[in-house]
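1. Got a predicted structure plus its sequence, pasted below:
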Amino acid sequence: MSVGNGSHRAGNRNGKRKPQRYSAFGLFKRGLSRSDWPRVWQERPLKSTYDVVIVGGGVHGLATAYYLAANHGITNVAVLDKGYLGGGGSGRNTAILRSNYLTPEGVRFYDRSLHLYENLADELNFNVMFSQRGHMTLAHNDNSLRTLRWRAEVNKLQGVDSEVIDPDEIKKLVPYLDTSTDTRYPILGALYHPPGGIIRHDAVVWGYARAADAHGVHLHQNTEVTDIETAGGRVTGVRTNRGEVSTPVVVNCTAGWSTLISDMAGVDMPVTTSPLQAAVTEPVKPFLGTVVVSGTLHVYVSQTDRGELVFGASVDPFTSYSMRGSLEFAEGLAGHVLELMPPVSKMRLLRQWAGLCDMTPDYSPIMGPTHVDGFHVDVGWGTYGFKAGPVSGEAMADTVANGRPPEIIAPFGIDRFTTGQLVGEKGAAAVGH
């Protein structure tokens, strides 16, 4: 259902509030004066009606709200989250960005997101701390190496910087990796993707939230959706723990909880939810200059700007809503990391956690409208949803405003599971990063 019209745009210009800008001296002065800082976003009353309600206050929901306002002039929008903004998958991921996927559809999609991330700090006037340090996927056998060469050629055809490098080049980029031939899993080569890197996930969430709020979008924390009202095959409103809200459009951006929300609207989705665990070490002097991923060992590692090593693996082999870590995961992860980089054996593990991943059969997202008029989904992200935050928000905003999905997300519609036109990304997303 399209909601983009002139009346929304007119109200938008009158109600827009620009984010506060400070010079370097201004920041220093405020820090010394201990004066109260303005809130990043406002607390507003929950209205009885909105043009668009977005369920889920993570990067996907906030980006959708921001681009609805910034690109289409639609500001009578509410973002509802049952907890706090960024408290779900957006706050539990390892914030790795890349676009070196396997299918042409996936490469184009994630490359657009990467370009949006590159300019996000300037657009939002908020430092999102994007470090384009490169992304390296290791191959330990001939089959993996063939897959990496396949991905490299697909990437190059889409204009993405990606190439297969040999062990000598790998050693130059990451001296601490064991590239000898007498290891259990010798490194035969790697897919090197220079534009990839890491970013601060909380900064991305806060930047989008502040920018959306400045356009007049209402951000409601601790507001749980308990039901979605429909009549005659179309959305009419939502029920929350704070009251009922009338709306013709609902966008589901709830990641691991997506099937629960879609069920409320009567929309079945081929999505399962599984935990994905990660861990972080004590901070040390920076030594890891790129992101390292091993699909064979099911592990990836990067170093933050604070010096911590962030580790992760593949999703747990069961469906669950649990977000607790396990000793089995920590032991297995540590063993695989030490096989790659023996010198880190003396580093201490500080903490571990888990997030919820919404997995689809073909490892690609489900985006766009559904058979219920006005109910849109932006779900099925598995282990790589944070990479797609900006482009998903841009595309979903376009879908809502114009009443049809743009070409960049057309392959990801829910109807592909009945037509058989799947977008198989498992070869590039089995480890998740």
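-> Looks like it came in fine. Everything numeric here is computed off the predicted structure, so don't read it as measured data.

2. can we go C-alpha only for contacts and neighbour counts from here?
-> OK.

3. where does Leu138 land in three-state SS?
-> strand (DSSP: H, G, I helix; E, B strand; the rest coil).

4. Quick check: it vs Ala212, distance?
-> Plainly put, Leu138 is 39 Å away from Ala212 if you go by C-alpha to C-alpha, to the nearest Å.

5. Now do the contacts for the residue lying closest to Asp166 once chain neighbours are set aside.
-> Nearest residue to Asp166, sequence neighbours excluded (C-alpha to C-alpha, 6 or more residues apart in numbering): Gly189, at 4.6 Å. Going by C-alpha atoms under 8 Å, 6 or more residues apart in numbering, Gly189 touches 138-140, 145, 164-167, 170.

6. here comes the other one, which I'd like you to weigh against the first:
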Amino acid sequence: MSPRPPGAGLPEHPDRLWRNPDPKRRYEVVIVGGGGHGLATAHYLARDHGITDVAVLERGWLAGGNMARNTTIIRSNYLWDASAGIYEHALRLWEGLEEELDYPLLFSQRGVLNLAHSLQDVRDGMRRVEANRLNGVDAQWLDPDQVREVCPIINTAPDTRHPVLGATYQPRAGIAKHDHVAWGLARSADAAGIDLIQNCEVTGIEVRGGRATGVRTSLGPIAADRVALCAAGHSSVLAAMAGVELPLQSHPLQALVSELLEPVHPTVVMSNAVHVYVSQAHKGELVMGAGIDAYPAYTQRGAFHIIADQMAAALELFPVFARAHVLRTWGGIVDVTPDASPIIGRTPVDRLYLNCGWGTGGFKATPGVGSVLAHTIAYDEPHPLARPFHLDRFTTGALVDEHGAAAVAH
């Protein structure tokens, strides 16, 4: 099926972006989870495969989970071929997504710096740059003077607790407005005839003869030919309803924003060693995130000492922000696998599909995994970019170990 032209079939009523329908009793595809990944999967099912008899089920409101609780960083400079492949696929889709959706996503390719504070960081960073180049990913190694040219406000003095010895730099990386991304995807899916069902909690998954046949929900049973789970931190709970055990741990992840400031921070700065990352949003607030809380939990708030450590780290790198005030903090729920890489594809239950385990990297993957999972659902066959991320790798040992690239939330 040829792609729909941008804007085709948009809602007739300008006062709302999508319908709020009651669920039908049967669909060809049911997607559990109305965040970025679920909405993107629905969008690409319609756009690339002509599959529109689809329901996206969200227990709260659309994009009210991690999609509304992340720090919007987009990059593809991962170490291993498999990871670089799917994230670069996503980044290329990001570069045309605003036009495709005919919606302002505020996608800003301002670049990302990953700082090095030790000789081992330098070696790891240079290795990653060379690996990125082999995979066709734009990447550079910068010395401290070049880091300061890209971001003049960063503290590169040699006598600090964590001196900046250099950084990897991906110029095409950047940020986007998360709410706008969700709204654009939801509008597109709705225009194609897909039902977006809010306040619909899945309470069970029907399995007959080893095959998924539908879901039980707070709004009644819904039959389906295929069921896809896109519920981030709660994926293991949902999969268990179908008798599938997942190697996931869910942890709180915190972030915060400052009061509005004049534009002073031109890029995105990340530091694994200092465990903080900082960008400046379009309106002017600083967006800062930290590493995950160590304990497993399903809460959307974390420990105060994480915020305190995060602020100390941010001020070490950016003394210029010493008098800025914190406006608000929030938390999300990240699902982490043993190899810090996602799970995408089929399960031991026929016609039950998984998309989970993204840890702290889910937002940047949104359009990429949406297109990959849509392909997998449409053909009941893993997309080539999804094959390395199959569930069986935790049995065979064919892991995709991205701990080096995922040591800090990003």
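-> Sure, I can see it. If you're wondering where the values come from, they're calculated on a predicted model, not measured in any experiment.

7. Mind checking the TM-score on these two?
-> Here the superposed chains carry a TM-score of 0.97, computed using TM-score structural alignment, normalised by the length of structure 2; 408 aligned residues with a C-alpha RMSD of 1.6 Å.

8. sorry, back to before: conserved subset of the contacts of Gly189 of structure 1 in structure 2?
-> Compared against structure 2 with both residues aligned by TM-score structural alignment, their matches' C-alpha atoms under 8 Å, the contacts of Gly189 of structure 1 retain 138-140, 145, 164-167, 170.

9. wait, which of those residues is closest to Leu276 of structure 1?
-> Leu138 (20.7 Å; C-alpha to C-alpha).

10. what do we get in structure 2 for the closest one?
-> By TM-score structural alignment, Leu138 of structure 1 lines up with Leu115 in structure 2.

11. In structure 1, which residues correspond to the biggest helix by length in structure 2?
-> With secondary structure taken from DSSP state H, structure 2 has its longest helix at helix 81-101. Counting by TM-score structural alignment, helix 81-101 of structure 2 falls onto residues 104-124 of structure 1.

12. in the matching stretch, what counts as buried?
-> By neighbour count on 16 or more other C-alpha atoms under 10 Å, the buried set for stretch 104-124 of structure 1 is 105-114, 116-118, 120-121, 124.

13. In the stretch 251-400 of structure 1, mark out all the helices, start to finish.
-> Listed in chain order, the helices of the stretch 251-400 of structure 1 (DSSP state H, counting those that start in this stretch) span 258-264, 327-340, 389-402.

14. what would those helices look like in JSON lines with distance to Tyr321 of structure 1 and mean neighbour count?
-> Formatted as JSON lines, these follow (distance: least, C-alpha to C-alpha, whole Å; neighbours: other C-alpha atoms under 10 Å):
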{"stretch": "helix 258-264", "distance to Tyr321 of structure 1": "12", "mean neighbour count": "19"}
{"stretch": "helix 327-340", "distance to Tyr321 of structure 1": "17", "mean neighbour count": "16"}
{"stretch": "helix 389-402", "distance to Tyr321 of structure 1": "22", "mean neighbour count": "25"}
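
15. As a markdown table, these with distance to Phe287 of structure 1 would be great.
-> Output for these, formatted as a markdown table (distance: least, C-alpha to C-alpha, whole Å):
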| stretch | distance to Phe287 of structure 1 |
| --- | --- |
| helix 258-264 | 39 |
| helix 327-340 | 14 |
| helix 389-402 | 29 |
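
16. Nearest to Pro317 of structure 1 among those would be which one?
-> Using C-alpha to C-alpha as the measure, helix 327-340 is the one of the helices of the stretch 251-400 of structure 1 that comes nearest Pro317 of structure 1, at 11.3 Å.

17. mean shift of the closest one relative to structure 2?
-> In the superposition with structure 2, the average deviation recorded for helix 327-340 of structure 1 is 1.2 Å (mean C-alpha distance after the TM-score superposition for structure 1).

18. residues in structure 2 matched by that helix, start to end?
-> Using TM-score structural alignment, helix 327-340 of structure 1 pairs with 304-317 in structure 2.

19. Contacts for the matching stretch, please.
-> If you take C-alpha under 8 Å, 6+ apart as the criterion, stretch 304-317 of structure 2 is touched by 154-156, 160, 254-255, 274-278, 289-291, 293, 321-322.

20. That concludes my questions; thank you for your assistance.
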